[in-house]
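Peer 1: The following comprises the amino acid sequence and a computationally predicted model.
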Amino acid sequence: MTEKARNRLLSLLWLALAGAAAGAMAFSSIYLYLKPGLPSVESLRDIRLQTPLRIYSRDMKLIGEFGEKRRSPITIAQTPDMFIKAILAAEDDAFYSHSGVSIKGLMRAARQLVASGSIQSGGSTLTMQVARNFFLSRDQHFIRKFNEILLSLQIEQELSKDEILALYINKIFLGNRAYGFQAAAQVYYGKDINELNLAQWAMMAGLPKAPSTYNPIANPSRALVRRNWILKRMLDLGYIDQDAYKNSITAPVTARYHGRDLDMSAPYVAEMARKEAVELFGDAAYTDGYQVITTVDSKLQDAARKALQNGLETYDSRHGYRGPEQRLDPELLADNDQLVDLLREIPLLGDLEPAVVTAVAPQSLSVQLRDRRVIEIPWDRGLSTIRPYISENARGPRLKSADEMFAPGDVVRLRRVLISAEEVEKERENARVAAIENAAESLADATVTDDPFTTPEGLADDEQTETPQPREEWHLTQVPAAQSALVSLQPEDGAIRALVGGYDFRQSHFNRVTQAARQPGSNFKPFIYSSAIERGYTAASIINDAPIIFEQTNLEDVWRPENSSGDFLGPIRLRQALYLSKNLVSIRLLQALGIDYALNFVENFGFDRSKLARNLTIALGSSALTPLEIARGYAAFANGGFRVEPYLVDQVLDVHGDTIYQALPLTVCSDCPETSEQYGGEPEPIDLQSIPQETALASGEREPLELRTLPVAPLHADEQARPRAPRAISAETAYIMDSMLKDVIKKGTGRMALSMKRGDIAGKTGTTNGPRDAWFSGYSPHLATSVWVGFDSNSELGKNEYGGSAALPIWIDFMSEALEGLPERHLAQPDDIVTMRINPRTGLRTSRGGIFEIFRADRLPGRENYGNYPSIYSESPDTPATNDDQAQESLPEELF
């Protein structure tokens, strides 16, 4: 080598060394500049994947999911090996061999940049994608890329390859709110990742590159190209054989959107639980994967929803058809796509399907559904019974022709009715019998040439052998204008077993169980009666059911309360007065007890005295209360006299399934010895002949009950760790009130519930002026349930609507299913309860005839002697009984 050549070579070597040194210095400078801003890789070990809040029933049925990111983390061990190979083939086949950065990939990206003048790809490895997804943005800037490279090198030094891959599998965004491949498998295929096949795994592996571009739902053709490219890569890399490749590239695209299907409908419950979770954990509730387990029972919740919706629809049908929901321009009928889009914007309410009338015939309607089907609604499926709504108290005449009310373009509601195969067979059998009867009548008049063996007309030969199949029918209906609320508690501890806050959550998020404070009417009377029984009255005490007038100095303040029936029965026993719901007796009783005493006493049931009106109208339920407050009060009658607090959230699990919160409710312990701390003792019996008369007419308001987060119980705490529920009333008063409330069903305003054929149910109707509010609250020892029906606007329900007609049918439907299969349970009779024979007209003991009544042993009535008849009981103690009820009770009656 010549001297000149040697010098040139040395110069090039020095230049290369200088360039390398300069590059190293530049890289070191960039590293030193960027290093302070890089996050700690160690934090990846403790990273909390953003997992949504999930709400469950007590039997682990999903009822709600809240959070922007849908995620279901899985481990590498839970991830199919072939799916991992699909990811590596698509994104980074050298993942297990490089140190976090692929020089080859970066050089390829650089060449693309020089050739095109813009960034085409980032040359990112899986590790670099993890760094970007956890810590960095997706902005295409050089500084971000350097950060990504540096962080990737750090990650590779501190985490294993499997740990890095697990982070990638669970973090990557894959479209449709899905983060991580397990969540994406649920969204696109409705399955777990390990339930998919090779073609589906390849399709999933193609999503990270561009979730919108290669989305198999939005862009199935481009997704298919990407999938088949990945399958070819897997073949070239030796991950799959030729047969698997050929079978997979010919597989159809089966992806479709699978929203997270809820196991049951309980949106009011889910919303209440969400609020409690946010109170407990703040905004982290939406991202940290908490699982809230409520006290709601899925079977009871479903029964409550159906009962409430059916009850409102039945009430609504009694008051007339208000006409089409909307009237669209008939010209829209020519544009089917636009028509379908409009229909799909109309929410499904209470399972009632929106449809558009496309044609009207005299005795039928042709309507189009959201799924583009056009069906016919015959006259006998909702049209023949239509009477136009005029007011809640008036309806127009029945339609004679459908075109009197309907026209093309009208939006109506339909109910889908599925007719089972058994019902189809029954219809066919009825038709067969009718056809045979008609044939027999014809045969009696037939000539000898008639063939007696001809198949009866209307009964085809093939119908005799064809297997009956279920069919669907569509009936015309409408969304109810009225609203309702239902809540059912477990009497032992106040656990909410079912709660429905309105006809449909999509119609209104207003939760009428907890937010609608309405007047309970006679639903409140049992609490006043309890205070009387506790104070010394008995079920046989006589109160005069007669007119009464309260006057103030201002003539406008004259109050003339009346019974709902408009009649007066004179002297009447307390038991009768309750099951006949006599308003005047309740007012006289409260007047005798004293308002302050009664208000203090009802606090034992959980009512806030300061929010109850301080006047005699509280005897008629004038103070606004929520269904939840009323249900809590009735739970005391169901459990033998104890006050419980309603609660909804029973348990909270963290993302790992560990219990981090456990409710600790007040729980009834009937067998535990009672202490003064539990129950303040019974009030001194009053002198029934010297009771002060109070006629104060003040006013007051009532705020709704708010559910409170309960104390946290020690983990794995047994029943003995629960705090004991305090007494609201004595066991004796609870037993007597239970027997009186059972009479409401046996022979009072709740007689409709006799259809349940159970002896352990009790309750009370309630109806307010107008009527505007209809209630029924009742119980068996298994459940305490309150139902309210009314309008949010507080308008009238209709002159013939009462608690027994509007609310009680909902209660019956729900409780019939809720109690199905459960044995009858009755309160245990306290030791000092005795049965005595009394004269039903006087309430006094008698030795002959009369009826049986129950008493506390220390509060027995006197023997028949009108001289001892207290003046407060009746202005005319000798007035004979003239009502039918008293006459019927002249004979002995059985106790229950």
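Peer 2: It's in.

Peer 1: contacts and neighbour counts: CA atoms only from here.
Peer 2: Noted.

Peer 1: the strands in the stretch 501-650 of the chain, which residues?
Peer 2: In the stretch 501-650 of the chain, the strands defined using DSSP state E, counting those that start in this stretch lie at 542-545, 570-573, 649-653.

Peer 1: In a markdown table: those, plus mean neighbour count and distance to Arg471.
Peer 2: Below are these laid out as a markdown table (neighbours: other CA atoms under 10 Å; distance: least, CA to CA, whole Å):
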| stretch | mean neighbour count | distance to Arg471 |
| --- | --- | --- |
| strand 542-545 | 25 | 57 |
| strand 570-573 | 25 | 56 |
| strand 649-653 | 22 | 41 |
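
Peer 1: out of these, which comes closest to Met752?
Peer 2: The closest of those to Met752 is strand 570-573. By CA to CA, the value is 22.9 Å.

Peer 1: A further structure is provided below for comparison with the first:
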Amino acid sequence: MASTHFAARLILWLTMSTIAGAGLVMMAIYIYFAPTLPDTQDLLDTELQTPLRVYTRDGRLISEFGTKRRNPIRYEDTPQQFIDALLASEDDAYFEHFGIDIKGLARAAFELLSTGRKRSGGSTITMQVAKNYYLSSEKTFSRKFTEILLALKIERALTKQQILELYLNKIYLGKRAYGIEAAAQVYYGKSIQELNLAQKAMIAGLPQAPSAANPINNPERAVKRRNYVLARMRALNLIEQEEFEQAARAPVTARYHGAESEITAPYVAEMARQFAVQQYGADAYTAGYHIYTSIDSERQLAANQALQRGLLKYDRDHGWRATGTTLPVQQYSVPEQPALEPWLSQASSSFDIDWPATLPAWQEYFRETPDSGILQAAVVSRVLEKGAWIYTRQGERYVSWNGLKWARRKVNVDVIGNPLKTANEVLTAGMTVWFEEKEDGIHLAQQPEVEGALVSLDPQDGGIQALVGGFAPASNSFNRAIQSDRQPGSAFKPFVYSAALANGLTAATIINDAPVVFNDAGLENTWRPQNVSGKFYGPTRLRQALYKSQNLVSIRILKRLGPQTAIDFISPFGIPANKLNRDLSLSLGASAVSPMELATGYAVFANGGYAITPYVIDRLKDDDGNVLFQHVAEKACDGATSEMRQLELDMQASLGISTEPSTCAARVIDERTHFLIMTMMQDVIRRGTGKRALALGRNDLAGKTGTTNDQKDAWFAGFNPKLATTVWVGFDQPQTLGRWAYGSNTALPIWVDYMQSALQGVEEVPYRQPEGIVSVRIDPETGLLAPAGQSNAIFEYFRAENVPTEFAKPAATVEQQQEKGGVVPEQLF
């Protein structure tokens, strides 16, 4: 009896000693680690790393920058069913324990001691919050002790709901998704509130192995984990048996959504990214900024498609280059069967593809080859005599002869080979190709070598409506819309003509279109400029010379003005003076400018004569919706608005009142000069090189074509009062586009295609004839007043003070003079 009593006392003493020892150890651990524990109140002020997002003006996502996708959600906005699922699988005693799970830790310790391996961590959600926000993922005892102590400290400082909200927004759930809302968007393209039970359970099961067991990387393993979560919910009576069975049988509906752009505008996205980084440094990628641009999503889509269609049209017209690679095609081996030989001898081996053996390599090609705008990747599976079958991401598709017959071999930029007779002249099974979906079916295509750019501005305030800097941004980040300086050719002439009209010339001024020779010691050769046609047209009115794009007239206009006078007049339009040649080549558009700069200048013509500044960043908000940056645009005001605003500013200044800068843009061309040049540019479309724009059926369009020497650059810049758009086509390394490539048939069709969509629903805006402009009848040959009864007289606009005072001689007399003298070449030097 005494021995039993002694044994009991010994056991009690050992137990008490063990507890006391453990307590001392825990106290020592606490004393050691406590000074290093962070202040848990900082958790409430933690700024979750959220990416930079760029949007169109109408709120459609363009792009996202940053390594972590996150969409923070509040606890009260989280569905209770998801919370039940998460706690059932991760920490079912979460609302009962004080931050640590003693049983779980003991179980984990026992497993470690008995097996030498760590199977379960025994971590509570609070401990995971401590690790995710403060600690590394290293597996050491010191890190685990710190985690436990920090969890206890967090539980004393925050409510259970606050801790769980931190967990919901921090946990990594695969595919760069951090937090449950981001995961719902990535896997299902929906908010967590919109998911069904099976989908919520799928996400609730991800924390254990987010990369290896998510429904995209490993659907089978993900389903097992999802069903475990559902089973735990059923065991805890959180769902009914019928709900459990239905959700457990549900198919996997997850697929990658991520932050897929709602609108393709990679060049705009890069401009926005650069702006954010310049303003906020590396924080731009993690602070959750939202940039809203001036881009109109519908116009951007139209610009993308118009430029690609135009470049593909040019590419097709210049022949097939056969640049694709060839993937292996595995054929079925057919055993010899004499009874079937008559049939087998007639079967084509191209129909005997061993698809299970062939498809893995083809599907790998599709994974590595993203679509390129309207171009989609494909692999040729079968070639017929007058058609072909291609394997695409959507399965097999048929390409008819109509979609193939264009692919005549390219010989050089001006020559293509003979018409095709059969499809196998260009295609073989296994060849990787591109195709374009058209209204009449699938058309074979290839990535074009030629490049282009399109810039479309709101001329009233400079907001960029659409911008495309090249055909395929994935292959080249070079933004041709703003970074490429090219000669605009005749598209520059309206600026020179405007300077002429502002300096006393009229639309009826006669300039001789005759040969001219330049002898300049600075030139290697004598310069003998010509018109594109190679012809000379003699005395020509300015209006005619512009819409016919006569080079010799432009040269003589600039010679009369002087290059410096022209530069002083043109540079306020938004074209840098340091880019403008200070010689007569300026008249032919030999000064290299970017498409953006040319569009900026044309916006002055579109808005009535006001210099606007293009912008793409409208505003920038932080993650809480506070506006950190707001662009203030200077707008084109009419004369009355501008004068009233200026009077108001002057009065306030005289009274010593501080004022904001005027929001009215500066006028750089007077309204009468503007009206005259605008009507002349309308004639470019009505009767000149821009006639293709008549297809739009509008009366408020004006513009100018441009083609440089040897057809290295093709342009069209045009506008109505609501939209100014410039298109450029050329090669990155300047080379000829071909002898038949001009602005009128290469760039203008792209402009028309875009404007057809961009101006849909936009009412025509009539141009107002300003005071001081009169219309009188003139003789079209001399520009003088037409005598009464002249049958071929035309109307022309003049400033009231510039109306001709002389009458033209009778037409017969003029004809006689021409018969006697003809056109005499003029030597300027």
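Peer 2: Now that the structure is in, tell me what you want to look at. Computed from a predicted structure; not experimentally measured.

Peer 1: Superpose the two chains and report the TM-score.
Peer 2: Between these two chains, after superposing, the TM-score reads 0.89 (TM-score structural alignment, normalised by the length of the second structure); 780 aligned residues with a CA RMSD of 2.8 Å.

Peer 1: for the strands of the stretch 501-650 of the first structure, which one sits closest to Ala277 of the first structure?
Peer 2: Nearest of the strands of the stretch 501-650 of the first structure (CA to CA): strand 649-653, 8.5 Å.

Peer 1: will you turn the strands of the stretch 501-650 of the first structure into TSV that also has distance to Arg226 of the first structure?
Peer 2: Listed next are the strands of the stretch 501-650 of the first structure as TSV, based on distance: least, CA to CA, whole Å:
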stretch	distance to Arg226 of the first structure
strand 542-545	85
strand 570-573	84
strand 649-653	40
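
Peer 1: Nearest to Leu499 of the first structure, out of the ones you listed?
Peer 2: Of all the strands of the stretch 501-650 of the first structure, it is strand 649-653 that lies closest to Leu499 of the first structure, at 12.9 Å by CA to CA.

Peer 1: Now the next helix or strand after that closest one: buried residues?
Peer 2: Following strand 649-653 of the first structure in sequence order, the next helix or strand is strand 659-662 (DSSP states H and E). Neighbour counts over strand 659-662 of the first structure (16 or more other CA atoms under 10 Å) mark 659, 661-662 as buried.

Peer 1: now swap in stretch 574-593 of the second structure and tell me
Peer 2: Those would be 574-575, 580-582, 584-593, for stretch 574-593 of the second structure by 16+ other CA under 10 Å.

Peer 1: Farthest-apart pair in these, please.
Peer 2: Pairwise distances across those (CA to CA) peak at 20.5 Å, for the pair Gly574 and Leu584.

Peer 1: Now do Leu590 of the first structure: how many residues are near it, please.
Peer 2: By the criterion of other CA atoms under 10 Å, Leu590 of the first structure has 29 neighbours.

Peer 1: can you check Ile62 of the second structure too?
Peer 2: Counted with other CA under 10 Å, the neighbours of Ile62 of the second structure add up to 24.

Peer 1: hang on, it in a helix?
Peer 2: No. Judged by DSSP: H, G, I helix; E, B strand; the rest coil, Ile62 of the second structure forms no part of a helix; its state is strand.

Peer 1: and the gap between it and Ala265 of the second structure?
Peer 2: From Ile62 of the second structure across to Ala265 of the second structure, the span is 6 Å (CA to CA, to the nearest Å).

Peer 1: try Asp485 of the second structure
Peer 2: 21 Å.

Peer 1: Give me the more crowded residue out of these two.
Peer 2: Between Asp485 of the second structure and Ala265, Ala265 has the larger neighbour count (other CA under 10 Å), namely 26 against 16.

Peer 1: give the contact list for that one.
Peer 2: 62, 300, 467-468 (CA atoms under 8 Å, 6 or more residues apart in numbering).

Peer 1: how about a cut-off of 10 Å?
Peer 2: Under the criterion of CA atoms under 10 Å, 6 or more residues apart in numbering, the neighbours of Ala265 of the second structure are 54-56, 61-63, 295, 297, 300-301, 303-304, 466-469, 473.

Peer 1: what do you get for Val727 of the second structure?
Peer 2: If a contact means CA under 10 Å, 6+ apart, then Val727 of the second structure has 303, 307, 452-456, 468, 481, 595-596, 598-599, 705, 714-718, 743, 746-751, 754 as its contacts.

Peer 1: mind checking which of the strands of the stretch 501-650 of the first structure is nearest Gly409 of the first structure?
Peer 2: Gly409 of the first structure lies closest, by CA to CA, to one member of these: strand 649-653, at 46.7 Å.

Peer 1: how much does the closest one stray from the second structure?
Peer 2: On superposition with the second structure, the mean distance recorded for strand 649-653 of the first structure (mean CA distance after the TM-score superposition for the first structure) is 1.2 Å.

Peer 1: which residues of the second structure does that strand align to?
Peer 2: Mapping strand 649-653 of the first structure onto the second structure (TM-score structural alignment) gives residues 617-621.

Peer 1: do the same with stretch 535-544 of the first structure
Peer 2: Aligning stretch 535-544 of the first structure against the second structure (TM-score structural alignment) gives residues 503-512.

Peer 1: Touching, Asp190 of the second structure and Glu181? I think so.
Peer 2: Small correction: residue 190 of the second structure is Lys, not Asp. Yes. Applying CA atoms under 10 Å, one finds Lys190 of the second structure in contact with Glu181, separated by 8.5 Å.

Peer 1: That concludes my questions; thank you for your assistance.
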